[in-house]
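Participant: the sequence and its predicted three-dimensional model are supplied below.
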Amino acid sequence: MADPMRPSLLTKMRASLAKERDAVVLEALRGAGKAAYDEMMEADRARDQLVADGRTLWNAPPATGSLLLAAWNGYMLQTLGEQFLDADYAARPGTVGYVPAVTFDQVSAWLAAVEGWVSRARQARVNPDYDIAAELALPAGLPDWAEVRPCPPEHLTALLAAVPPLRQHIDVSLYGLERAGVPDEHRAAVNRLKQLNAEAAAAADYAVALRTERHNAQLHELIENNLKTALELWFHVGQLAAMPSLLGSYESLRPAGRPDVRALPGGGHFDPWCLTDPVTLKRWQKDRQAREAIALLWREDPDPAATLALKSEVDAAFAAGDIVPLHTRDGSSCYYECPWSPLYEVRRPLRIAGRQLRVLQQFTLQAITGADGTFRRGIVVGPFEATSDVEY
């Protein structure tokens, strides 16, 4: 492979034509972030020493758990960043040293976060009183996924390549948590942690089994979502295994909603307007074009159950108080395109449609056939502004 730090003139020309971004910053971050691997080795040694001393992570000094947690986070983020860069270079050998904008944004988010975890791991190694849980809300979540449709094929390749090494380290962490013995009062918490790991492994295995040589946009998205779920769960599992005291207050990712089969098209409880903002519902029901657009939406939806499951996910978040209805400055309460879904604002961090949402983020549900003929199901993130446009 060509040296990404010394691209030729021809490489620069190809990258310019393809509108790719110079990866020199990413390569610098990659080089600096390799310190994460050293901290992971230090964490492994600390775990072994703990056993040799006859102690467990349940009664270890807070600095030990802090080291293990910070080292895991830095290692996972560094691994993901490197896999994405390498997968892009392999897929585009003519532009090594340059990457598409979406890849640049994603890799930058991961690799830029490595330094903070490496720093905390080193602090834990020199200060036996250091407690990372007193400084940060834990377990931390992965940086936001760079959203793009369709997801580049090399991104899937990178995610799949990252699974084996991350999975191996998770297995080592769970073994280390148990090998010195688990106090009876904590056995249920450890069993729950193992269940989370099994959920992540199942999602990863399912994604791998879905792979085919033929490209299919819907299958591609399903694989991507399962891999993201697995990685997000493993990011948490690694932290919880490093610092099991966090298990008592841990709230797992909200399970996906399951729609009533009678609410599906053709069922006795089916409501074609169920996705529409209730505040403006009557307006749309009186609009002939809107009625036709709603009918077309359900005819073109290849998986209405998945769409209603997404709605159930949003409804559950609303019922829990995690989100609230949003009105723009002019009083608008719905998105401008069919099915004119209500706007929401996040009150507590949560994940919807596989996407992590932060406090005060705005979003709405999307279910529509795009210009390319692909049905799009998910969420659209704001901020939202008033508009007189209507998309049928």
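Facilitator: Received, thanks.
Participant: C-alpha only now, for contacts and for neighbours.
Facilitator: Noted.
Participant: and L297, how many residues sit next to it?
Facilitator: 20 (other Cα atoms under 10 Å).
Participant: I'd say it and F375 touch.
Facilitator: No - contact between L297 and F375 fails when scored by Cα atoms under 8 Å: they sit 9.1 Å apart.
Participant: what touches both of these two?
Facilitator: With contacts taken as Cα atoms under 8 Å, 6 or more residues apart in numbering, L297 and F375 have 367-369 as neighbours in common.
Participant: what sits closest to G176 if chain neighbours are left out?
Facilitator: R47 (7.0 Å; Cα to Cα, 6 or more residues apart in numbering).
Participant: got the contact list for the one you found?
Facilitator: Counting by Cα under 8 Å, 6+ apart, R47 has contacts 64, 68, 176.
Participant: which one of the shared contacts of L297 and F375 is nearest D53?
Facilitator: Lowest distance from D53 to the shared contacts of L297 and F375 (Cα to Cα) belongs to A367, with 56.7 Å.
Participant: so that closest one, which of the three states?
Facilitator: Secondary structure assignment for A367 (DSSP: H, G, I helix; E, B strand; the rest coil): strand.
Participant: burial of V359, as a residue count?
Facilitator: Other residues close to V359 by other Cα under 10 Å number 13.
Participant: equivalent analysis for V148, please.
Facilitator: Close neighbours of V148, defined as other Cα under 10 Å, add up to 9.
Participant: how many other residues sit next to R179?
Facilitator: 10.
Participant: mind checking how far it is from A15?
Facilitator: 51 Å (Cα to Cα, to the nearest Å).
Participant: against that first model, consider the following:
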Amino acid sequence: MCGEVSAETLEAYRRASLSVFELLDHLERERLTARAEGKTPWTLAPGEQATGVCAWNAFVLQTLGNAFLDADYQTHPGTVGFVPPITADQVMRFYEPVEPWLRRARQAQANPQFVLDVTVPAALPAWSEVEPCPNTHLKGMLHAMRAVRDHAQAAMAYIEASAPTETRQQKQLDTIRQHYAAATTQARYADDMHGIDPSRDVHERVEEHLKAAIEQFYLVGQLVAMPERAEKAAVVAPPAALPKAQPLPGQPGFNPWVLTDPLSREKFQRDPEAREAIRLLWVHDPAPEKTLAIQAEIEAAYTRGDISIAKKADGSRLGHFFCTPWAAIYTVNRSVTLGGVALVPLQTFVFDVSIEGMNRGVPFRRQIKVAKFVSTTELEYGDPNEEPDH
């Protein structure tokens, strides 16, 4: 009746918190041991550095997800177990990358020469697309920021106690100090401004500072674990080249199957119903040049290595999306923006293009869909006469 959705899946992710926090506690104890043995963040083995990065990222993301859930339950005790859809979406964005970071941390613990297969420092998942954010989100951010700040302070104490031995290391430490100073300043400003019941104007200002503080602390923890990455953290990547214009439907050279997973195209091309579904998709697309431009962005990102084909935990290929045009599912390796959506490492996404429900007033859908994908035997052909169910 309140329009909320079940938090059952989110609660399952929350129950996995213990292993994340145990790993962070282990990391902080190992740092004390390393300091006693005369080791510094610069002299740790690659596997030890990777463990630190992955453990930190998993901790921050898990803390954010837990804090947002707790804030909603405390504010609305009558609907515990249910949350607003926007909260469910935001919390899932935090929770979804936790297990991949945790898995890599465990692998790095077992292998001193472990090398990360994703680029760090990584950015946080995108914040919910609503301004200002709900009061419960602000409350969750505040609690999460305080918890993350405490552990960031411990991380800084660890690296500050390790005297750099080279000029380059000193520059890296100075850069990390700069990011930490920015984070603590934003955090204190937000703390002081918040008060008990902030007005709308104050709410928006506090939200801005909280987000900036959390993002900076997230960065600092990664740089402490891998201080050499501090040099790259200050570098702004040059803009990517614009994708070349693609032939449009009806023009020579146009490939109607360009959106379909390349390894599955032959299968669908033999299916008469699939061929008709693809034809209708392009007939109903009001701006095929926009669809093809986003697809070109995806292909360029794949070529650069920013994204890769999504795989299951056992290393096998996850497969394609279940609905027309049966696009490939990707995993993000490096922070990248596709179709106007900012993506961060370990997120999984698909280019969802659909005409479902168009004959019933549902608008054409063209979006980068970020989600947790699982295997299914279902297969849909994007009927414009039926309401979308995904």
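Facilitator: Nice, I can see it. Since the structure is predicted, the reported quantities are computational estimates derived from the model, not experimental observations.
Participant: can you pull the TM-score for these?
Facilitator: The TM-score (TM-score structural alignment, normalised by the length of structure 2) is 0.62; 265 aligned residues with a Cα RMSD of 2.9 Å.
Participant: corresponding residue for the residue nearest to G176 of structure 1 in structure 2?
Facilitator: Under the alignment (TM-score structural alignment), R47 of structure 1 pairs with R31 of structure 2.
Participant: run the chain-centre distance for the helix or strand that match falls within.
Facilitator: Using DSSP states H and E, R31 of structure 2 sits within helix 17-36. Chain-centre distance of helix 17-36 of structure 2: 24 Å, with Cα atoms, centre = their mean, to the nearest Å.
Participant: helices and strands around the biggest helix by length in structure 1, which ones?
Facilitator: Across structure 1, the longest stretch assigned as helix under DSSP state H is helix 62-91. With contacts defined as 3 or more Cα pairs under 8 Å, 6 or more residues apart in numbering; DSSP states H and E, the packing partners of helix 62-91 of structure 1 are helix 24-33, helix 35-52, strand 98-99, helix 101-126, helix 153-179, helix 217-242.
Participant: which among these is found nearest to A91 of structure 1?
Facilitator: So among the helices and strands packed on helix 62-91 of structure 1, helix 153-179 is nearest, using Cα to Cα, at 6.6 Å.
Participant: what lines up with Q195 of structure 1 in structure 2?
Facilitator: Matched by TM-score structural alignment, Q195 of structure 1 corresponds to Q178 in structure 2.
Participant: looking for the alignment partner of V25 of structure 1 in structure 2.
Facilitator: Matched to structure 2 by TM-score structural alignment, V25 of structure 1 sits across from T9.
Participant: about what we covered before: how close does the match of R47 of structure 1 sit to L102 of structure 2?
Facilitator: Counting by Cα to Cα - R31 of structure 2 and L102 of structure 2 are separated by 18 Å.
Participant: just A67 of structure 2 next, same as before
Facilitator: Here the criterion is Cα to Cα. By it, A67 of structure 2 lies 19 Å from L102 of structure 2.
Participant: quick revisit: the helix holding R31 of structure 2 vs structure 1, average distance?
Facilitator: Following the fit onto structure 1, the mean deviation recorded for helix 17-36 of structure 2 is 1.5 Å by mean Cα distance after the TM-score superposition for structure 1.
Participant: map G74 of structure 1 onto structure 2.
Facilitator: By TM-score structural alignment, G74 of structure 1 lines up with A58 in structure 2.
Participant: nearest residue to its match in space, please, no chain neighbours.
Facilitator: That would be V98: by Cα to Cα, 6+ apart, it lies 4.8 Å from A58 of structure 2.
Participant: so what does that neighbour match up with in structure 1?
Facilitator: That one, V98 of structure 2, aligns with V114 by TM-score structural alignment.
Participant: wait, a strand at A123 of structure 2?
Facilitator: No - counting by three-state DSSP, A123 of structure 2 is not part of a strand but coil.
Participant: ok, now how distant is the counterpart of it in structure 1 from H236 of structure 1?
Facilitator: Aligned against structure 1 by TM-score structural alignment, A123 of structure 2 finds its counterpart in G141. From G141 of structure 1 across to H236 of structure 1, the span is 7 Å (Cα to Cα).
Participant: go on, N127 of structure 1?
Facilitator: Counting by Cα to Cα - N127 of structure 1 and H236 of structure 1 are separated by 24 Å.
Participant: tell me which of these two has more neighbours.
Facilitator: Using other Cα under 10 Å as the criterion, N127 of structure 1 and H236 rank with H236 on top: 25 against 12.
Participant: not counting sequence-adjacent ones, nearest residue to that one?
Facilitator: Using Cα to Cα, 6+ apart and skipping residues adjacent in sequence, the residue nearest H236 of structure 1 is P139, 5.8 Å away.
Participant: residues contacting the one you found?
Facilitator: 236, 239-240, 246, 250.
Participant: please pull up the equivalent of D70 of structure 2 in structure 1.
Facilitator: D70 of structure 2 maps onto D86 in structure 1, by TM-score structural alignment.
Participant: tally of neighbours for that match?
Facilitator: D86 of structure 1: 16 neighbours (other Cα under 10 Å).
Participant: for it, give me its contacts.
Facilitator: Applying Cα under 8 Å, 6+ apart, the residues near D86 of structure 1 are A158.
Participant: first to last residue in stretch 5-24 of structure 2, what's the distance?
Facilitator: End residues of stretch 5-24 of structure 2 are separated by 31 Å (Cα to Cα).
Participant: and what of stretch 121-135 of structure 2?
Facilitator: Start-to-end, stretch 121-135 of structure 2 (Cα to Cα) is 30 Å.
Participant: stretch 55-64 of structure 1 now?
Facilitator: End-to-end distance (Cα to Cα), stretch 55-64 of structure 1: 11 Å.
Participant: touching that stretch from outside, list them.
Facilitator: Residues from elsewhere that reach stretch 55-64 of structure 1 (Cα under 8 Å, 6+ apart): 46-47, 50, 65, 124-125, 127-132, 177, 180-182, 242-245.
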